[in-house]
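Q: coords please:
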Amino acid sequence: MKRIPRAVWRAQQQAHEALVDTLTQGQRDRSRAGKSHPVEDFLFTYYALRPAQLRVWHPGAGVALIDADEYDAKRFYTTRIVDGVSLTWVNTAEIATARSGLVALIAGLLPATAEAPAQFGCFGLHEWAMVHRQTDADRRHETWPLRLSAAETDAVVESHQIKCSHYDAFRFFTPSSRRLNLLQPTVESREQLEQPGCLHATMDLYKWAYKLSPAVQSDLLIECFLLARRVREWDMRASPYDLSSLGYEPVAIETAEGKAAYVAMQREFAELGQVLRRRLIQALTEAGLIPVP
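A: Next up is the predicted model:
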């Protein structure tokens, strides 16, 4: 097990805290003011990790911190005196026991998604399906206008073959749009249906990384966070909402040009997501939480 002197890990910890403070400043300011942002706040509203939790630095599994008794009080950490030196490390056996169901889900889902062929024909229509035949008051982002009229928005949904493979996106479809989806994703079918071209599957890398914290090092978690933030922006730019007042130029996926732009960025995100997905699989394999292939 690699040992890190206190001066070294404290410097890493402080750098991480400063970075997170910068990344979350806007969200924290809005939260205090009682305001919200449909793009930037998604990673703190849909996903469960709060800025203060993201700010906590973790070295990841397989690393022992020297003179880090303050971490011994944190869950899943163990401190022992070894050869006269105080060492603190992540107890992955405790994580495996306490989160056995989650570990089993991730151990199956991540490798299956990594090996699945990427699909690029959805054009981000999941966001459109979430507003199909809804009134203004019913929409999730009811304070933001649609780019097209309600009738035109419904027509976009009804004139396309919806191909959403992601359960957590599909469950927000309106009742009228669920029957239009080529697939009917369920919790049980996640492992069979999720694929690396899906923007939500890429964003979820952030979720899986923090849900198995502290076994995942914070550097990797932040990389997943940053990619998820980029994906969320693109996701909402391709949505039916008009967010131009926030500086987001729409991606008009109802046009041929918009579809081409969407697919090009979708391919880029899929490649970036695969790199992080394989790094996450490797980290969890080395931690003993995912079986060696």
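Q: could you use CA atoms for every contact and neighbour count after this?
A: Will do.
Q: tell me the contacts of residue 55?
A: For residue 55, the contacting residues are 16, 17, 20, 21, by CA atoms under 8 Å, 6 or more residues apart in numbering.
Q: which of those residues count as buried?
A: Buried residues within the contacts of residue 55, counting neighbours by 16 or more other CA atoms under 10 Å: 16, 17, 20, 21.
Q: still on that earlier bit, can you list the contacts of residue 55 in CSV and add secondary structure and distance to residue 205?
A: Shown next, in CSV, are the contacts of residue 55 (DSSP: H, G, I helix; E, B strand; the rest coil; distance: CA to CA, whole Å):
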residue, secondary structure, distance to residue 205
16, helix, 19
17, helix, 21
20, helix, 18
21, helix, 21
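Q: residue 166 and residue 193 touch, don't they?
A: Yes: using CA atoms under 8 Å, residue 166 is in contact with residue 193, at 7.2 Å.
Q: those strands in the stretch 1-150 of the chain, which residues are they?
A: Using DSSP state E, counting those that start in this stretch, the strands of the stretch 1-150 of the chain run over residues 2-4, 63-66, 77-82, 85-90.
Q: next, format the ones you listed as CSV and append distance to residue 144.
A: Below are these laid out as CSV (distance: least, CA to CA, whole Å):
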stretch, distance to residue 144
strand 2-4, 49
strand 63-66, 46
strand 77-82, 44
strand 85-90, 44
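Q: here is the second sequence; please produce its structure so I can put it next to the first one:
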Amino acid sequence: MKILLINESTWRQHAKAHQEKVDHLTTEWRQYSASGKKHPTLDFLFSYYNLKINRLRLWSPGPDITLEGEHDGSLLFGHYSQSKKHCQLNPERYPKQRLKNFKWISQLLKQTSERIPVFNCYGVHEWSMIYKSDSKRHEQLPLRVSTKTLDNFVESTPCQCTHFDAYRFFTDDASPLIQHPLSRENQEEYEQSGCLHANMDLYKWAYKLYPFMTGDLLLRCFELAIQCRYLDMQASPYDMSEFKMEPIAVDTSQGREKYISEQHRLKKIADPIRTELANAYDNFIAICNKESTI
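A: Have a look, this model is predicted:
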């Protein structure tokens, strides 16, 4: 396998640009956090998804790269080995015990790409999470619709949800309304590329492999997750006006058309990322398999 050598000046520029981009993308979230306030859209990216921002800021060139010079706080300490003149990802830190899970993730990504996308779910999952419930998932947010409107939308909209990690938060009354009951065991059968949450989860699959893939790919997944989460909350029954977010009223025909349009736009962004991410997993699996035969 050919190992690419990057000079110190070049890789430090990449590391700095990576950190600056993370800081830019998280400016609003950090401002809210510093004031002790929650942001219902951006907090999700650091609560449901568990990659800490300090780790997100650390750049990686991927496993096939050798860097000239000494590594510092721009890279993930412990994951890099150091010689007198070079540093690179340390093969002893390769999570080989997770190869079985990595193979499953790679397969899931490929099968998701191959399956026919669904564009008529209308974001009903967020509504189903509070259907006929006395509590809300976001207690600090008021609803923008009446309870009657919420119930009518859930009951009149065929539940086409294909994402288990959304379905598992449905209320007990909403769960039976789904057309295809979902489980962790049948996730590979239903996950499809039109799904907002499946595209958001590309960020999760990216950081599970990190730093054994490029920082550039990680940040593209993070940017996509931000866009998906904004659409998620815009189409929800919550009033997001405090956060200057225009609602996408999926309980109306115009709102449903807007939601579908956004689904198509985000799928177009996600498709090449999903392919690149599957390739990154396969590349890392191949590296580990080759090392095990040496």
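Q: quick one on the thing from earlier: could the strands of the stretch 1-150 of the first structure go into a markdown table alongside distance to residue 262 of the first structure and mean neighbour count?
A: Converted to a markdown table, the strands of the stretch 1-150 of the first structure look like this (distance: least, CA to CA, whole Å; neighbours: other CA atoms under 10 Å):
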| stretch | distance to residue 262 of the first structure | mean neighbour count |
| --- | --- | --- |
| strand 2-4 | 43 | 14 |
| strand 63-66 | 41 | 20 |
| strand 77-82 | 43 | 15 |
| strand 85-90 | 41 | 21 |
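Q: for residue 151 of the first structure, find the nearest of those strands.
A: Closest to residue 151 of the first structure of these, according to CA to CA: strand 85-90, at 54.3 Å.
Q: which of the buried ones among the contacts of residue 55 of the first structure sits closest to residue 234 of the first structure?
A: Of all those, residue 234 of the first structure sits closest to residue 20, with 21.8 Å by CA to CA.
Q: now the alignment partner in the second structure of that closest one: closest residue in space that isn't a chain neighbour?
A: The equivalent of residue 20 of the first structure in the second structure is residue 22 (alignment by TM-score structural alignment). In this structure, residue 22 of the second structure finds its nearest non-sequential neighbour in residue 57, 6.0 Å apart by CA to CA, 6 or more residues apart in numbering.
Q: likewise residue 115 of the second structure?
A: In this structure, residue 115 of the second structure finds its nearest non-sequential neighbour in residue 192, 5.6 Å apart by CA to CA, 6+ apart.
Q: isn't the one you found up against residue 198?
A: Yes: assessed by CA under 8 Å, residue 192 of the second structure is found in contact with residue 198 at 7.0 Å.
Q: what count of nearby residues applies to residue 116 of the first structure?
A: As a burial measure, residue 116 of the first structure scores 15 neighbours (other CA atoms under 10 Å).
Q: which residue lines up with it in the second structure?
A: Aligned partner of residue 116 of the first structure by TM-score structural alignment: residue 115.
Q: I'd assumed residue 194 was in contact with its match.
A: No: between residue 115 of the second structure and residue 194 there is no contact under CA under 8 Å: 9.4 Å.
Q: quick one: the helices in the stretch 1-150 of the second structure?
A: All helices of the stretch 1-150 of the second structure, identified by DSSP state H, counting those that start in this stretch, fall at 8-25, 27-34, 53-56, 99-114, 124-128, 147-156.
Q: which one of those helices lies nearest to residue 243 of the second structure?
A: Going by CA to CA, the one of the helices of the stretch 1-150 of the second structure nearest residue 243 of the second structure is helix 27-34, 10.6 Å.
Q: returning to what we had before: figure out which of the helices of the stretch 1-150 of the second structure is closest to residue 140 of the second structure.
A: helix 27-34 (14.4 Å).
Q: next, the mean deviation of the closest one compared to the first structure.
A: Superposing on the first structure and averaging over aligned pairs (mean CA distance after the TM-score superposition for the first structure), helix 27-34 of the second structure comes out at 2.4 Å.
Q: equivalent analysis for stretch 256-274 of the second structure, please.
A: With mean CA distance after the TM-score superposition for the first structure, stretch 256-274 of the second structure departs from the first structure by a mean of 0.9 Å once superposed.
Q: still on that earlier bit, among the helices of the stretch 1-150 of the second structure, which comes closest to residue 83 of the second structure?
A: Of all those, helix 8-25 sits nearest to residue 83 of the second structure, with 13.8 Å by CA to CA.
Q: relative to helix 27-34, how tilted is that closest one?
A: 60 degrees (axes from the mean of the first three to the mean of the last three CA atoms, to 10 degrees).
Q: looking for the alignment partner of residue 189 of the first structure in the second structure.
A: Checking TM-score structural alignment: residue 189 of the first structure goes with residue 186.
Q: the residue lying farthest from the centre of the second structure: what's it in contact with?
A: Distance from the C-alpha centroid of the second structure, by CA atoms, centre = their mean, peaks at residue 84 (37.6 Å). Going by CA under 8 Å, 6+ apart, residue 84 of the second structure touches 69, 70.
Q: thinking again about what came up before, and which of the buried ones among the contacts of residue 55 of the first structure is nearest to residue 262 of the first structure?
A: For these, the nearest to residue 262 of the first structure is residue 20 (29.2 Å; CA to CA).
Q: distance check, that closest one against residue 26 of the first structure.
A: 11 Å (CA to CA, to the nearest Å).
Q: check residue 153 of the first structure too.
A: From residue 153 of the first structure to residue 26 of the first structure the distance is 31 Å (CA to CA).
Q: between those two, which is the more surrounded one?
A: Neighbours of residue 153 of the first structure and residue 26, each counted by other CA under 10 Å, are more numerous for residue 153; the result is 20 against 14.
Q: the aligned partner of that one in the second structure: what's it in contact with?
A: Using TM-score structural alignment as the criterion, residue 153 of the first structure maps onto residue 150 of the second structure. Shown in contact with residue 150 of the second structure (CA under 8 Å, 6+ apart): 127, 131, 237.
Q: rewinding a little: what about the match of residue 189 of the first structure, neighbour count?
A: 11.
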